[in-house]
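Asks: I'll drop the sequence and a predicted model, then ask my questions.
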Amino acid sequence: MTLSVLDLAMIVLPAAAYLDQYKKIHKSGDTGTFNPATCGVLLVCNIIRVFFWLARRFDTVLLYQSFVMIVAQLLLLELCVRVQHRRRRPSFQIKSLKDYTSAFWAWPHFSHYVAFCAALAGGLWLLHLMFGSSAAYADLVGAVALGIEATVPMPQAWNNYKRKSTFGLSWIVIMSWFGGDLFKIGYYIASGAPAQFTMCGFVQFSVDLIICYQIARYSVYTRIGSTASPVSTIKMGTSL
């Protein structure tokens, strides 16, 4: 199989978008506002996407994209766990299944996350052996994988809504989401990818539009007073 420049862009660029986040965390030694749950969402949906491909063979470019994203998110997650481990109390340990479940996705060691991903892949492999030939099963796996992936930008939109502010949110980041999701929709349609991919792209693109609207709407706070910031304006309003 010969990959075109467009194919390579589709494989690499979604994961490359997280390179800047990795560099910032590595340089500052702090995860800041980045939530490692984002890594979890992307790991789960891309692992499931691999088994979706096994059940319904679609464009291998999208399979390669999942593999690259899995590796990228594991690297980013390992860094987050390593950074957070320095601030975690030494007595915090996972000694039982109850500890493991109660501390879900806040585990102290990277090996716990790897074990979860391995267990997920193992369970999906067993399901594939039992139901892999079923078209209904393939549709269900695809819907679950892409349904989870579609939720990736939603926490940002919800956070903007709760704060009634987009202060500190980069237009460059949002426009990269906007352009990237639009590019993916076009690629999915042109390559004849399963409908789940296209629907996921439209959901993500819709959330991108919501965030762009929030930036335009909430930026009015920056015009209230020459020295008031969006955050301080909100605090003043809520205290009255």
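Replies: Great, that's in hand. Numbering: from 1, shown residues only.
Asks: from here on, contacts and neighbour counts on C-alpha atoms
Replies: Will do.
Asks: got the buried residues for the helix or strand hosting Ala138?
Replies: Here Ala138 sits within helix 135-149, counting by DSSP states H and E. Buried residues in helix 135-149, counted by 16 or more other C-alpha atoms under 10 Å: Tyr137, Ala138, Asp139, Val141, Gly142, Ala143, Val144, Ala145, Leu146, Gly147, Ile148, Glu149.
Asks: report the contact partners of the second one.
Replies: If a contact means C-alpha atoms under 8 Å, 6 or more residues apart in numbering, then Ala138 has Phe52, Ala55, Arg56, Gly132 as its contacts.
Asks: just give me the closest of those residues to Ser229.
Replies: Phe52 (46.8 Å; C-alpha to C-alpha).
Asks: now do the buried residues in the strand or helix carrying the closest one.
Replies: With elements delineated by DSSP H and E, Phe52 resides in helix 37-55, which encompasses its position. When burial is assessed from 16+ other C-alpha under 10 Å, helix 37-55 yields the following buried residues: 39-55.
Asks: let's verify the closest residue in space to Ala37 that isn't next to it in sequence: helix, strand, or coil?
Replies: Taking C-alpha to C-alpha, 6 or more residues apart in numbering as the measure, Ala37 lies nearest to Trp105, with 7.0 Å between them; neighbours along the chain are not counted. Classification of Trp105 by DSSP: H, G, I helix; E, B strand; the rest coil places it in coil.
Asks: included below, for side-by-side comparison, is a second structure:
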Amino acid sequence: MLGWLASFSGYLTPVFLVLSPLLSYTDQAISMYKARSSAGFSLDIPLIMLVASLFRIFYYPGAHFDKALLVQSFVMVFIQLILLKVALDHRPGPSSKGGEAAVPFARAHDGGGGGLWEAPRPYRFWQWRSAKPYWHFVLYMFLGLAACELVLAPVHWLYPAYSALIGYTGLSVEATLPLPQIFSNARSRSCKGFRVSVLASWLLGDAMKMYWFFSSATQIPWAFKICGIFQAGCDSFLGVQYLMYGNGSGPAVPELVVKDHKMSDWPAAASAMGESEKLTMQMGVPHATGRDTPVGRRTSLADKST
């Protein structure tokens, strides 16, 4: 029975891993495109997956891990480029809720509230207002990795260490994938904008990867296993957040009340004022209506002037 299950998993899991980027992120891209807004979606997700996938592609010549993981990396780069394009095209303005000021790691004075993930980044990295720097970064990263591969591959005494370095770096970056969304959800106390289909595919993928990593007869480096365990824990916590916050819009902001009047009722309250009250408010002088004297009678303003 266990042998049959292992054999079935050996065929099914690689297919799922190859298709998982499409299954996970296509729905997210379509949702943002239809809503004409990427509010609630962290732009750091495409950043993390593009860096991790490109590093993993260039890790393959030195590690020769299972080809299904290599094909998955190419598919992931393709879908993340599309996702980044859609997210940038429909990015909300900084003043709107869930906009640029609400993404994780946004500057504290932009979004307020402070916190570790709201600290300013050097050169506003991956927080640029223009779309061009995002594409320039991806292109330069690819060209840099390709140049290092061509230069270091012939250096046999150095290349294994370099290959292991980019492999562990890429997989470590991928393991942090859920963190930006976790921070974003915690800050807004809402999972609005984050598709449950993405979460479900992450959790299902974690379960299948963990079983396959530790039961597969093919070559699976320990870097994949260690980072996979960490990512599975983060994805599980993201699921707990979804149960806690749901898909709501976060806590309501109490309406400001001035002098027993709600701000929404202020025009009506102002229209009920007398002309003298309006005049004194405009002049910044408190309106005097008289007060009780020690003997208990009302003293008018006319009496005071005499």
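Replies: Received the coordinates, thanks. A quick note: this is a predicted structure, and the numbers were derived from the prediction, not measured.
Asks: any idea what the TM-score is?
Replies: Put the two chains on top of each other and the TM-score (TM-score structural alignment, normalised by the length of structure 1) is 0.73; 209 aligned residues with a C-alpha RMSD of 3.1 Å.
Asks: the helix holding Phe52 of structure 1 vs helix 135-149, what angle?
Replies: Relative orientation of helix 37-55 of structure 1 versus helix 135-149 (axes from the mean of the first three to the mean of the last three C-alpha atoms, to 10 degrees): 160 degrees.
Asks: ok, average deviation of helix 37-55 of structure 1 from structure 2?
Replies: On superposition with structure 2, the average gap between helix 37-55 of structure 1 and its aligned counterparts reaches 1.0 Å (mean C-alpha distance after the TM-score superposition for structure 1).
Asks: what range in structure 2 matches that helix?
Replies: Using TM-score structural alignment, helix 37-55 of structure 1 corresponds to residues 44-62 of structure 2.
Asks: grab the longest helix from structure 2 for me.
Replies: Counting residues, the longest helix in structure 2 under DSSP state H turns out to be helix 2-35.
Asks: who does that helix touch, helix- and strand-wise?
Replies: Under the contact criterion of 3 or more C-alpha pairs under 8 Å, 6 or more residues apart in numbering; DSSP states H and E, helix 2-35 of structure 2 touches helix 67-89, helix 196-215.
Asks: could you list the buried residues of the first one?
Replies: What that stands for is helix 67-89 of structure 2. 69-70, 72-77, 79-88.
Asks: in structure 1, what stretch matches the helix or strand that it is followed by?
Replies: Per DSSP H and E, the first helix or strand lying C-terminal to helix 67-89 of structure 2 is helix 108-111. With TM-score structural alignment applied, helix 108-111 of structure 2 matches no range in structure 1.
Asks: quick one: buried residues of whatever helix or strand comes next after helix 108-111 of structure 2?
Replies: Using DSSP H and E, the helix or strand that follows helix 108-111 of structure 2 towards the C-terminus is helix 132-152. Taking 16+ other C-alpha under 10 Å as the neighbour-count basis, helix 132-152 of structure 2 is seen to contain the buried residues Tyr134, Val138, Met141, Phe142, Leu145, Glu149.
Asks: number of residues surrounding the aligned partner of Gln231 of structure 2 in structure 1?
Replies: Taking TM-score structural alignment, the alignment pairs Gln231 of structure 2 with Gln204 from structure 1. Taking other C-alpha atoms under 10 Å as the neighbour definition, Gln204 of structure 1 ends up with a count of 23.
Asks: could you give the number of residues near whatever residue of structure 1 lines up with Thr26 of structure 2?
Replies: With the correspondence set by TM-score structural alignment, Thr26 of structure 2 lines up against Leu19 in structure 1. When counting by other C-alpha under 10 Å, one arrives at 14 neighbours for Leu19 of structure 1.
Asks: now swap in Pro267 of structure 2 and tell me
Replies: When neighbours are counted by other C-alpha under 10 Å, Pro267 of structure 2 registers 11.
Asks: now it: which helix or strand?
Replies: Per DSSP H and E, Pro267 of structure 2 falls inside helix 266-271.
Asks: where does that helix end up in structure 1?
Replies: Here helix 266-271 of structure 2 fails to align to any part of structure 1, judged by TM-score structural alignment.
Asks: which residues are contacting that helix?
Replies: Residues outside helix 266-271 of structure 2 that contact it (C-alpha under 8 Å, 6+ apart): His261, Lys278.
Asks: and if you look at stretch 151-167 of structure 1?
Replies: Applying C-alpha under 8 Å, 6+ apart, the set of residues contacting stretch 151-167 of structure 1 from outside is 38, 41-42, 204, 207-208, 210-211, 214-215, 218-219, 230-231, 234.
Asks: list just the nearest of these to Leu97 of structure 1.
Replies: Distances from Leu97 of structure 1 to the contacts of stretch 151-167 of structure 1, taken as C-alpha to C-alpha, are shortest for Val41 (21.7 Å).
Asks: aligned to Gly205 of structure 2, what sits in structure 1?
Replies: Gly205 of structure 2 maps onto Gly180 in structure 1 when the alignment is built from TM-score structural alignment.
Asks: the residue lying closest to that match once chain neighbours are set aside: what's it in contact with?
Replies: Leaving aside its sequence neighbours, Gly180 of structure 1 sits nearest to Pro14 (C-alpha to C-alpha, 6+ apart; 7.6 Å). If you count contacts by C-alpha under 8 Å, 6+ apart, Pro14 of structure 1 has them with Gln65, Met69, Gly180.
Asks: ditto for Arg36 of structure 2
Replies: Listed by C-alpha under 8 Å, 6+ apart, the contact set of Arg36 of structure 2 reads His90.
Asks: what of Val18 of structure 2?
Replies: Val18 of structure 2 makes contact with Ala68, Leu69, Val71, Gln72, Val75, according to C-alpha under 8 Å, 6+ apart.
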